[in-house]
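Novice: pasting the sequence and the predicted coordinates here, then a few questions.
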Amino acid sequence: MDELMEVFPEAPSAEEYNALRIAAGLSPKDLAGARIGLAHSVHIVTLRSDDGQLVGMGRIIGDGGCFYHIVDIAVHPSRQGRGYGKLIMKALMDYLDATAHPGSYVSLIADVPADQLYRKFGFDYTQPKSVGMYRRY
């Protein structure tokens, strides 16, 4: 990393969230839905530049007891390739290591090549025993 970047346990605004998702190549979300989703997250971390701009984020959703799902790992393209995704994942995993109950199930959906980052944190593929599925509205 070429600059010191600190992880903050705070939610971005819905507008910042959407702007980062779009910049990072993720799909935009409805702003009303984003506000609800961000408010109901189990844990959120953000990275901000010196001038306060949202540079990266990640969050954990779920029931806070048995099931956790890691989502929204995103780093602005101007800052990608500098280890910020790893920094975000480490902060999320530190939270889970400190709070997740024995037997908890932590899942994520990995886009290739980001799956290689997640493998470094102990995640493995579910196939052939199970496969990820989704339905979009």
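Specialist: It's in.

Novice: going by C-alpha atoms from here, please, whenever you check contacts or count neighbours.
Specialist: Noted.

Novice: residue 107: how many residues sit nearby?
Specialist: Neighbourhood size, residue 107 [other C-alpha atoms under 10 Å]: 18.

Novice: tell me what whatever helix or strand it lives in is packed against?
Specialist: Counting by DSSP states H and E, the element that carries residue 107 is strand 105-108. In terms of contacts (3 or more C-alpha pairs under 8 Å, 6 or more residues apart in numbering; DSSP states H and E), strand 105-108 is packed against strand 67-75.

Novice: the one residue sitting closest to the centre of the chain is in what secondary structure piece?
Specialist: Nearest residue to the geometric centre of the chain (C-alpha atoms, centre = their mean): residue 58, 2.5 Å. Per DSSP H and E: residue 58 is located in strand 54-62.

Novice: before we go on, here's another structure to hold up against the first:
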Amino acid sequence: MEDIIIVDNKLQPEDFIRLRLEAGFMETPMEQAEKALSNGLFTASAMCGDKIVGMGRLIGDGSMYWYIQDVAVMPAYQGRGIGKAIVTRLISYAEANSLPGSKASIGLSPPRGKNPFMKKWDLQSTPTIQAEPE
């Protein structure tokens, strides 16, 4: 099996569009993809060699509200724990970047048919996270 690594903030608009299409999401125009990525807070991408095979993004205010969006893994790479690794990285980033001692919420709107995958993290009800005090 090929090695997969998770990298931060490497997602490019072309990969964003390609992965969304391969995962069955609606088509996204280039200009919209560029703006969405530039306005987001953080991305986690799964790399196999030099190819991005999975992605996820965090959007929100970067303090109280974090939202996981666009978690997608190429069909040929699904079932290997890549989506779980991406979501875990996104949650870790939100926890590490919330204000110390504060409470924050992480939410998501899973795509149709993906509720069982997302329920593993119990994020469908926008849980509160507690940032560690400094």
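Specialist: Looks like it came in fine. The structure presented is a predicted model; accordingly, all values stated were derived computationally and were not measured.

Novice: quick revisit: please compute how far the strand holding residue 107 of structure 1 lies from its chain's middle.
Specialist: Centroid displacement of strand 105-108 of structure 1 relative to its chain, using C-alpha atoms, centre = their mean, to the nearest Å, is 12 Å.

Novice: with adjacent residues omitted, what lies nearest to residue 43 of structure 2?
Specialist: residue 57 (4.3 Å; C-alpha to C-alpha, 6 or more residues apart in numbering).

Novice: about what we covered before: matching residues in structure 2 for the strand holding residue 58 of structure 1?
Specialist: The alignment of strand 54-62 of structure 1 onto structure 2 (TM-score structural alignment) covers residues 52-60.

Novice: re earlier: which residues sit against the strand holding residue 58 of structure 1?
Specialist: 12, 16, 20, 40-49, 68-76, 79, 84-85, 88-89, 92 (C-alpha atoms under 8 Å, 6 or more residues apart in numbering).

Novice: just the helices in structure 1 please.
Specialist: Residue ranges of the helices in structure 1, as given by DSSP state H, are 14-23, 31-39, 84-99, 115-119.

Novice: near the equivalent of residue 78 of structure 2 over in structure 1, how many other residues are there?
Specialist: Residue 78 of structure 2 maps onto residue 80 in structure 1, with residues paired by TM-score structural alignment. Neighbours of residue 80 of structure 1 under the rule other C-alpha under 10 Å: 15.

Novice: likewise residue 79 of structure 2?
Specialist: Residues near residue 79 of structure 2, counting by other C-alpha under 10 Å, number 10.

Novice: ditto for residue 28 of structure 1
Specialist: As a measure of burial, residue 28 of structure 1 has 14 neighbours, counting by other C-alpha under 10 Å.

Novice: hmm, back to that, between the helices of structure 1, which one is nearest to residue 53 of structure 1?
Specialist: Within those, the stretch nearest residue 53 of structure 1 is helix 14-23; the backing value is 8.6 Å (C-alpha to C-alpha).

Novice: so that closest one matches what in structure 2?
Specialist: Under TM-score structural alignment, the match for helix 14-23 of structure 1 is residues 13-22.
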